[in-house]
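K.L.:
Give the three-dimensional model of this entry:
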Amino acid sequence: MESIVFTDADYSNIRCDEKGVDRDWSDELLKTIRARIKSHYIEQQGSVCPYCDRHQGTENHRVWDIDHVVPRSTHPAFTFEPRNLVASCPDCNVAKGDASVLVNSKRKTYPAKAEAFNIIHPHFDAYDDHIAHSGHVYVGKTVKGKKTIYQCDLLRFAQKYIDWSTPLADDRFETEVEAIVRGEAGADSLIDGLRDELG
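P.N.:
You can find the predicted model right below:
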């Protein structure tokens, strides 16, 4: 994915003083830049959320959020870093929240490699290397994939599909899905047992 490129005029608007301090993200003067960022990443991502890997079916800005991969609340210096910006569906963005995504949370410079992140980074990682999904079921292929599934609450799709009243964010569901994927005998009955236990 190509990162957005800011112009000199953009940087003049982003910086609010000669010391290089950035304006607040929500500053009305940045409305046009935020819209450009959103449009850029929706197009670069092919209208697909980089966390749930679902096609949103529209480029309408109302159904997209600009996500800061590394939250701006914890690392304000990364707010306008182009590789820290993506378009995501609101559900993934809200679920991801302000949780730490950096292996080294005290980092002062923006990382340039995938290994520096503990969830899938849309600019550095290939989604299919870390997560397999079919329909409503997501399975982590790597630790990073599993962390992304939990941090972005990707189990919400299966939870809604099977009408489970309690969140699936524990390893019992993951164990069940992995057994089904491996084709283990009796795995299908495990899901009924889990549903009875949690329901």
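
K.L.:
C-alpha from now on. contacts and neighbour counts both.
P.N.:
Fine.

K.L.:
tell me, what residue is most central in this protein?
P.N.:
Central residue of the chain (Cα atoms, centre = their mean): residue 51, 3.9 Å from the mean position.

K.L.:
three-state assignment of that one?
P.N.:
In three-state terms, and counting by DSSP: H, G, I helix; E, B strand; the rest coil, residue 51 is coil.

K.L.:
Following up with a second sequence; could you model it the same way so I can compare the two?
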Amino acid sequence: MTPIQYSALSKLIVDAFDAREEIDKDSKYWNDKSVDLVRAEIKDHYIDDQHFKCVYCDREIVTANKSLWDAEHVISREKAARFMFTPRNLAVSCRDCNIAKGQKEVRTTTRQQFPDESRHYTIVHPHFDNYADHIRWVGDICVPISDKGETTQFVCRLTRFTAQLLGVSGVLDDPGFDRYVGELFKAKTKADAKAALAAVSTYVEDIPQA
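P.N.:
Reported below is the predicted structural model:
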């Protein structure tokens, strides 16, 4: 992913914020009217750079209408307002993933400087990780293939797609479901795939409705 390079006017706004004392860096500043230009630039850049795909669920939203996208702070503004405009802390995501992730902590370190390596994050980072190394999709079934993939699946509630496919309310956050899905993904024959799918279906049937 290519980090945003701010226009001259946006850079003035960003630099002014970055120059504040730490105590004066308020996460609520993001919604200030004076930041409208910066927010719009961020969304326009990452919508195009991500090819209209959410960084977490990899689903396409084929529109540049900014109201249908959320500007995503990998490290949430509430956790570290100082990284609010850091280009490699930014992306765009779908509303559902953004809401699910919320203010959850995704760092392995809370050092003052911006964590700038993959190992500093528990989830798949859009700037430091290759998504396909951690998560694969089989239709609407999310298959995590690394610890980061599993954490991202949980944090962003990516099993919601499978739940919808199977007619289950909410999401499927039990590790047992992941195990059955993994067996389905690794199936070498049609018979093995059917057996694994049957196990997934049986598991789902035992989940109480919300």
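
K.L.:
on that earlier part again, can you give me every residue that contacts whatever residue of structure 2 lines up with the residue nearest to the centre of structure 1?
P.N.:
Aligned by TM-score structural alignment, residue 51 of structure 1 pairs with residue 56 of structure 2. Listed by Cα atoms under 8 Å, 6 or more residues apart in numbering, the contact partners of residue 56 of structure 2 are 93, 97, 124, 152, 156.

K.L.:
One more: residue 126 of structure 1?
P.N.:
Per Cα under 8 Å, 6+ apart, neighbours of residue 126 of structure 1: residue 120.

K.L.:
counterpart of it in structure 2?
P.N.:
So, by TM-score structural alignment, residue 126 of structure 1 is matched to residue 130.

K.L.:
Residue 147 of structure 2 versus the match of residue 51 of structure 1, what's the distance?
P.N.:
15 Å (Cα to Cα, to the nearest Å).

K.L.:
swap in residue 108 of structure 2?
P.N.:
13 Å.

K.L.:
which residues are common contacts for those two?
P.N.:
Joint contacts of residue 108 of structure 2 and residue 147 (Cα under 8 Å, 6+ apart) are residue 122.

K.L.:
which stretches of structure 2 form strands?
P.N.:
70-73, 90-93, 135-138, 141-144 (DSSP state E).

K.L.:
As a markdown table, those strands with distance to residue 208 of structure 2 would be great.
P.N.:
Listed next are the strands of structure 2 as a markdown table, based on distance: least, Cα to Cα, whole Å:
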| stretch | distance to residue 208 of structure 2 |
| --- | --- |
| strand 70-73 | 32 |
| strand 90-93 | 30 |
| strand 135-138 | 25 |
| strand 141-144 | 20 |
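
K.L.:
Among these, show me which one is buried the most.
P.N.:
Comparing the strands of structure 2 by mean neighbour count (mean count of other Cα atoms under 10 Å), strand 90-93 comes out on top with a mean of 26.

K.L.:
mean per-residue distance, it to structure 1?
P.N.:
With mean Cα distance after the TM-score superposition for structure 1, strand 90-93 of structure 2 departs from structure 1 by a mean of 0.6 Å once superposed.

K.L.:
That strand corresponds to what range in structure 1?
P.N.:
Going by TM-score structural alignment: strand 90-93 of structure 2 matches residues 85-88.

K.L.:
Which positions in the lengthiest helix in structure 2 come out as buried?
P.N.:
If you go by DSSP state H, structure 2 has its longest helix at helix 190-205. Buried residues in helix 190-205 of structure 2, counted by 16 or more other Cα atoms under 10 Å: 193, 195, 196, 197, 199, 200, 204.

K.L.:
Show me what it packs onto, helices and strands only.
P.N.:
helix 175-186 (3 or more Cα pairs under 8 Å, 6 or more residues apart in numbering; DSSP states H and E).

K.L.:
For the helix it packs on, what is the distance to the chain centroid?
P.N.:
For helix 175-186 of structure 2, the separation from the chain centroid amounts to 21 Å (computed by Cα atoms, centre = their mean, to the nearest Å).

K.L.:
quick one: it aligns where in structure 1?
P.N.:
Under the criterion TM-score structural alignment, helix 175-186 of structure 2 matches residues 171-182.
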